[in-house]
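**Student:** sequence first, predicted model second:
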Amino acid sequence: MTDTQRQLKFSQAINEALDLSLGADPNVYVIGLGVPDPTGVFGTTSGLQQKHGAGRVYDMPISESAVTGVVLGSALVGARPVMAHMRLEFAMVAIDQIVNQAAKWHYMFGGQATAPMVLRMIVGRGWGQGPQHSQSLHSWFAHIPGLKVVMPATPHDAKGLLVAAVEDDAPVVFIEHRWLYGIHGAVPEGLYRVPLGVPNLMRRGGDVTLVASSFMTLEAMRAAGVLGGQGIEADVIDLRTLNPLDDTLILESVHRTGRLVVCDQATYTAGFAGEIVSRVTEKAFGALKAPPVRVTLPDAPTPTTRALSNYYYPGVGHIVAAARRTLGLPYEDPTASIGPADRLDIPDTSFTGPF
């Protein structure tokens, strides 16, 4: 088996990126709730404390605001901390430290100060999680000048983007969807970097452009497979990074296809999908053959019950319908086939990759 064929799970790729970063730079340390626990933050930090010591990999008290401040202070004097928030919502109590402090130091001090810190935030859904533990507020953070926002979709990119984030001198919000931890894919050995800000063309086609990030990228890939069976070939572009974002690849694709569907795991209003639609309409309006379509969550809090969840989360059927709509073709209501036994709030066991 060649190096490029070595298969790792998404969680293992994160773990390997942290392990290599800790080994490469003594200024790197890892901190967070449950980091040294047997489950190791869904397996992403397992074994790191045993290998690198309790002085560089350790737990923290349930005081996210205070500890984020400590992490920021250490970054300002030379450390490169990686802080894990088990849920994105846990980071919300530290918004002042993240938004008003970490994101601003480099600018306020004329480039003479840096805050090289990575804030891992876990998003995702699942029965019983509800409105306060399943939000995906990536567009919040992408809106803040001074913050970089990363959302990997594959094990290869998870490792390469995390290594690049740890080495970056800016604060980086690194968002992981918990349904991705079990997927697998080719991951090279050793240190390598995926540059922040550069999207990836996952699949090439000439009929419609599908743009997505994180878990929705894999849904877009599956949708592209369905569309291919219907004679419709789709470009699938994984954003990988929301801020910074080089939109060259997206614009080139739309110039070829003339049609755009943006898939986002946030709400319709003020979500990041709207940013992509805006850029395309500003820079490639003449290339569009149909209005762009957004496939997003509805403008409502995340539900807890199975009955509501089945109609809340968009999936493959919604993306297929949106693509056919841009082509002026008939499409089915993606919710019409949902039955009482469906559980769209739990991962599809066949959804393991590689992608």
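**Tutor:** Now that the structure is in, tell me what you want to look at.

**Student:** for the rest of this, base every contact and every neighbour count on C-alpha atoms.
**Tutor:** OK.

**Student:** and residue 29, which of the three is it?
**Tutor:** Secondary structure state of residue 29, per DSSP: H, G, I helix; E, B strand; the rest coil, is strand.

**Student:** what's the neighbour count on it?
**Tutor:** Here the number of neighbours of residue 29 (other CA atoms under 10 Å) works out to 24.

**Student:** now residue 35
**Tutor:** Residue 35: 27 surrounding residues under other CA under 10 Å.

**Student:** what sits against it?
**Tutor:** Residues counted as contacts of residue 35 (CA atoms under 8 Å, 6 or more residues apart in numbering) are 41, 45-46, 57-59, 84.

**Student:** go through those residues and flag which are in strands.
**Tutor:** If you go by DSSP state E, the contacts of residue 35 have 57-58, 84 in strands.

**Student:** wait, a strand at residue 289?
**Tutor:** No - according to three-state DSSP, residue 289 belongs to no strand; its state is coil.

**Student:** for residue 54, helix, strand, or coil?
**Tutor:** Recorded secondary structure, residue 54: coil (three-state DSSP).

**Student:** and it, how many neighbours does it have?
**Tutor:** A count of nearby residues for residue 54, using other CA under 10 Å, gives 14.

**Student:** what distance do you get for it to residue 30?
**Tutor:** Distance of residue 54 to residue 30, computed by CA to CA, to the nearest Å: 10 Å.

**Student:** what does residue 313 give?
**Tutor:** Residue 313 is 33 Å from residue 30, where distance means CA to CA.

**Student:** neighbour-wise, which one of the ones in strands among the contacts of residue 35 leads?
**Tutor:** Highest count within the ones in strands among the contacts of residue 35 by other CA under 10 Å belongs to residue 84, 26 neighbours.

**Student:** who's in contact with that one?
**Tutor:** Counting by CA under 8 Å, 6+ apart, residue 84 touches 30-33, 35, 119-121.

**Student:** need the buried ones from the residues you listed selected in ChimeraX.
**Tutor:** To isolate the buried ones among the contacts of residue 84 in ChimeraX, judged by 16 or more other CA atoms under 10 Å, type:
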select :30,31,32,33,35,119,120,121
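
**Student:** spatially central residue for the chain, please.
**Tutor:** Centroid check for the chain by CA atoms, centre = their mean gives residue 151 as the closest residue, at 2.3 Å.

**Student:** alright, now check it against this:
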Amino acid sequence: MTRRTMIEAIRDAMDVSMERNDDVVVFGEDVGFFGGVFRCTAGLQKKYGPSRCFDTPISEAGIVGAAIGMAGYGLRPCVEIQFADYVYPAYDQIVSEAARIRYRSNGQFTASMVVRMPTGGGIFGGQTHSQSPEALFTHVAGLKTVVPSNPHDAKGLLIAAIEDDDPVIFLEPKRLYNGPFDGYHDRPVKPWSSSDLGEVPDGHYTVPLGKANVVREGKAVTMLSYGTMVHVSLAAAEAAGVDAEIIDLRTLVPLDLETIKQSVLKTGRCVVVHEATLTSGFGAELAALVQDECFFHLEAPVRRVAGWDTPYPHAQEWDYFPGPDRIARALQEVLEV
């Protein structure tokens, strides 16, 4: 076991995968010589050479399109989109080609590829470096969508994604790249510790896609979250003194509905927390599923706590985020019903 930041864990996942399988290739803007804007790929080109880790032109459609072709030919590309906000020029390639190639070819071809993207805010990156577009991918049949919340899961999930035979959208909360955050903007980021699952196994291991993690057991209310908001939900439950059961979804598609059901059937209440805008966010799908599956066991309406329905507000970033205080109010409201 080695203590690693999420950046180091993600880098290690690619390193392990490239060492085990010569078909794994890594490319994107500045990921080769420079090692990526967040240094997630630092040292990979030097170790594996420029034919397996290389820089590309500034063309997201070209990056993803090339990856689809390589995957169809038998390689396993793991490509980086420098910020999730930049993925839109490649969206047609992802939706129309990568997600559909297995079905269109009747199983003759698959898109065994991963698209890595830093996602979310917390670095004062403004509107073009801070979006959380996960719902744009969870809506598309044929894609898998992953959002880790800690280094241990980031490494295991990324290795599993690279080894998967279908396209995986791998969203990396950049607010967690160098350590967890307790949700208050006036407190410093603390270093990873063993209690934050910062201990990462060396070598090869996987975290199964489609399996959630109960990070805090409780009986009063179920909290569903992923990525950065897992840590903020933990802070909110502690601040409110609520016996909340907090589930880190880890994989949005496929979704571990069974773990969600077991928890909500026990608690009878549910609060969903995510950083993206409220309307048509993934929280709406979660709320609908809980309503469908657990209706007769619910003691209160399902509540969602999310970002505002506005373009990302640079100057009001920390008000836009669901913080512990806003989440704590939602917890109290469902408990008072």
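**Tutor:** That came in fine, so what should we check first? All figures in this text were calculated on a predicted structure; none of them were measured in a lab.

**Student:** among the contacts of residue 35 of structure 1, which recur in structure 2?
**Tutor:** Mapped onto structure 2 and checked by both residues aligned by TM-score structural alignment, their matches' CA atoms under 8 Å, the contacts of residue 35 of structure 1 keep the contacts 41, 45-46, 57-59, 84.

**Student:** tell me the counterpart of residue 304 of structure 1 in structure 2.
**Tutor:** Matched across to structure 2, residue 304 of structure 1 falls on residue 314, judged by TM-score structural alignment.

**Student:** who's in contact with the nearest residue to that match once chain neighbours are set aside?
**Tutor:** Spatial nearest neighbour of residue 314 of structure 2, chain neighbours left out: residue 126 (4.5 Å); criterion: CA to CA, 6 or more residues apart in numbering. Residues in contact with residue 126 of structure 2 (CA under 8 Å, 6+ apart) are 312-315.

**Student:** stretch 212-225 of structure 1 aligns to what range in structure 2?
**Tutor:** Going by TM-score structural alignment, stretch 212-225 of structure 1 sits over residues 225-238 in structure 2.

**Student:** actually stretch 66-84 of structure 1, sorry about that
**Tutor:** Here stretch 66-84 of structure 1 aligns to structure 2 at residues 62-80, judged by TM-score structural alignment.

**Student:** the longest strand belonging to structure 2: average distance to aligned residues in structure 1?
**Tutor:** Across structure 2, the longest stretch assigned as strand under DSSP E is strand 270-277. Its matched residues in structure 1 lie on average 0.7 Å from strand 270-277 of structure 2 after superposition (mean CA distance after the TM-score superposition for structure 1).

**Student:** quick one: the helices in the stretch 151-300 of structure 2?
**Tutor:** Ranges of helices in the stretch 151-300 of structure 2, per DSSP state H, counting those that start in this stretch, are 151-163, 228-240, 257-267, 282-294.

**Student:** now do the SS call for the equivalent of residue 332 of structure 2 over in structure 1.
**Tutor:** When structure 1 is aligned by TM-score structural alignment, residue 332 of structure 2 is paired with residue 324. Under three-state DSSP, residue 324 of structure 1 falls in the helix class.

**Student:** and the strands in structure 2?
**Tutor:** Here structure 2 has its strands, by DSSP E, at 2-3, 24-28, 53-55, 76-80, 114-119, 144-146, 168-173, 199-200, 213-216, 221-225, 244-248, 251-253, 270-277, 303-307.

**Student:** out of those strands, which is closest to residue 88 of structure 2?
**Tutor:** Of all these, strand 114-119 sits nearest to residue 88 of structure 2, with 11.9 Å by CA to CA.

**Student:** quick one, that closest one and helix 228-240 angle?
**Tutor:** Relative orientation of strand 114-119 of structure 2 versus helix 228-240 (axes from the mean of the first three to the mean of the last three CA atoms, to 10 degrees): 40 degrees.

**Student:** strand 114-119 of structure 2 - contacts with which helices or strands?
**Tutor:** If contacts are counted by 3 or more CA pairs under 8 Å, 6 or more residues apart in numbering; DSSP states H and E, strand 114-119 of structure 2 sits against strand 76-80, strand 168-173.

**Student:** returning to that earlier point: of the kept ones among the contacts of residue 35 of structure 1, just say which sits nearest to residue 140 of structure 1.
**Tutor:** residue 84 (18.3 Å).

**Student:** ok, whatever residue of structure 1 lines up with residue 202 of structure 2 - contacts?
**Tutor:** Correspondence of residue 202 of structure 2 to structure 1, assessed by TM-score structural alignment: residue 189. Applying CA under 8 Å, 6+ apart to residue 189 of structure 1 gives the contacts 3, 6.

**Student:** same check on residue 19 of structure 1?
**Tutor:** residue 48 are the contacts of residue 19 of structure 1 under CA under 8 Å, 6+ apart.
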